[in-house]
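# curious how this folds, go ahead:
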Amino acid sequence: MKLVEKHLAELYQNQKGITWQCDITNRIYMKFGETLTAFKVHDFLSFRRKVNKVDIHEMIFNLSDDYDFELIEAPQNGFSSQLTLCEIVQLRDLLDGTKFSLDVTSMLYEVLGEGAFA
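The predicted model follows:
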């Protein structure tokens, strides 16, 4: 994990976005495209589940214009965007990479204890 500022730790980055965890506010900050959004951990996990429910297969094979974009919202966090198939795949990658990083960090804290990260 790369430290951006003393209280922000980078969790994951891809071509379209980046996420950080703030030790002070215990929030996850996500910059996706030009949008910066702050999530409580519970809201982040809920948002990730919502994005993972988008039927990518249907978007690929349905020729209707209705399936060219998908509206992704997290109103409690101020995130609302109409995304293309490629953007949804990139957002999923960002969210899944972030979740993996959180899981690994949590496991390391359990095994090594908090003193190992001081």
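
# could you use CA atoms for every contact and neighbour count after this?
Fine.

# residue boundaries of the strands in this protein?
Here the chain has its strands, by DSSP state E, at 3-5, 8-13, 17-22, 27-32, 35-40, 69-74, 79-84.

# touching, F44 and N26? I think so.
No - contact criterion C-alpha atoms under 8 Å: F44 and N26 do not qualify, at 11.6 Å.

# looking at the two, which is more packed in?
F44 (22 against 14; other C-alpha atoms under 10 Å).

# contact partners for the residue nearest to the spatial centre of the chain?
Closest residue to the average C-alpha location of the chain: L95 at 3.1 Å, with C-alpha atoms, centre = their mean. Going by C-alpha atoms under 8 Å, 6 or more residues apart in numbering, L95 touches R48.

# could you also give me the structure for this next sequence, so I can compare it with the first?
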Amino acid sequence: MSNKICPLTNVEEVFKTETGAIYQCSRKNCYWMEFAGSTTSFSVSDFFKFKKSIDNIDVEKMLTDTARSADFTLVMPFRTERCFLLAVQDVLNLRDLLDGAKFMIELNSIVKACLRSSQITVLA
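As a prediction, the model looks like this:
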């Protein structure tokens, strides 16, 4: 990721696919998402709300509805200046990216909890 976000941010890659990447910034306690040629910042809670909104998109309806307007969906993440005009493949790519990032975030939390637990056992 280029430092076009902020030269002072300290980001670590959470998850990456061919179509995008999610980074965590411990300095600002937020997530950065690179997708569709742009970078979007999310607070932790807004990141998970955004994931939920992407998960709630009815892809089957997009595929079966014959109206031209059904070919795309517009998603405007809360507290960002960004909006996404997504085709079905974009929705699927974004879901893949967000699912992978959520899994890695949860896995990291479990590993940290296990390490804390083993440190308490060693000290006792």
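
# quick revisit: with mean neighbour count and distance to I56 of the first structure added, can I get the strands of the first structure in a markdown table?
Shown next, in a markdown table, are those (neighbours: other C-alpha atoms under 10 Å; distance: least, C-alpha to C-alpha, whole Å):
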| stretch | mean neighbour count | distance to I56 of the first structure |
| --- | --- | --- |
| strand 3-5 | 11 | 33 |
| strand 8-13 | 20 | 22 |
| strand 17-22 | 22 | 20 |
| strand 27-32 | 21 | 19 |
| strand 35-40 | 17 | 22 |
| strand 69-74 | 16 | 10 |
| strand 79-84 | 14 | 10 |
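
# pretty sure D55 of the second structure is touching R95, no?
Yes - the criterion here is C-alpha under 8 Å, and D55 of the second structure meets it with R95 at 6.7 Å.

# ok, now how distant is V4 of the first structure from T105 of the first structure?
Distance of V4 of the first structure to T105 of the first structure, given as C-alpha to C-alpha, to the nearest Å: 17 Å.

# and what of A9 of the first structure?
Relative to T105 of the first structure, and taking C-alpha to C-alpha, A9 of the first structure is found at 11 Å.

# repeat for F79 of the first structure
For F79 of the first structure, the distance to T105 of the first structure - C-alpha to C-alpha - is 26 Å.

# hang on, the earlier thing: what's the residue nearest to the centre of the first structure aligned with over in the second structure?
Here L95 of the first structure is matched to L98 in the second structure, going by TM-score structural alignment.

# T64 of the second structure: how many residues sit nearby?
10.

# that one corresponds to which position in the first structure?
In the first structure, T64 of the second structure lands on F61 (TM-score structural alignment).

# any idea what Y12 of the first structure aligns with in the second structure?
Checking TM-score structural alignment: Y12 of the first structure goes with F15.

# surely that match meets A101?
Yes - contact criterion C-alpha under 8 Å: F15 of the second structure and A101 qualify, at 5.0 Å.
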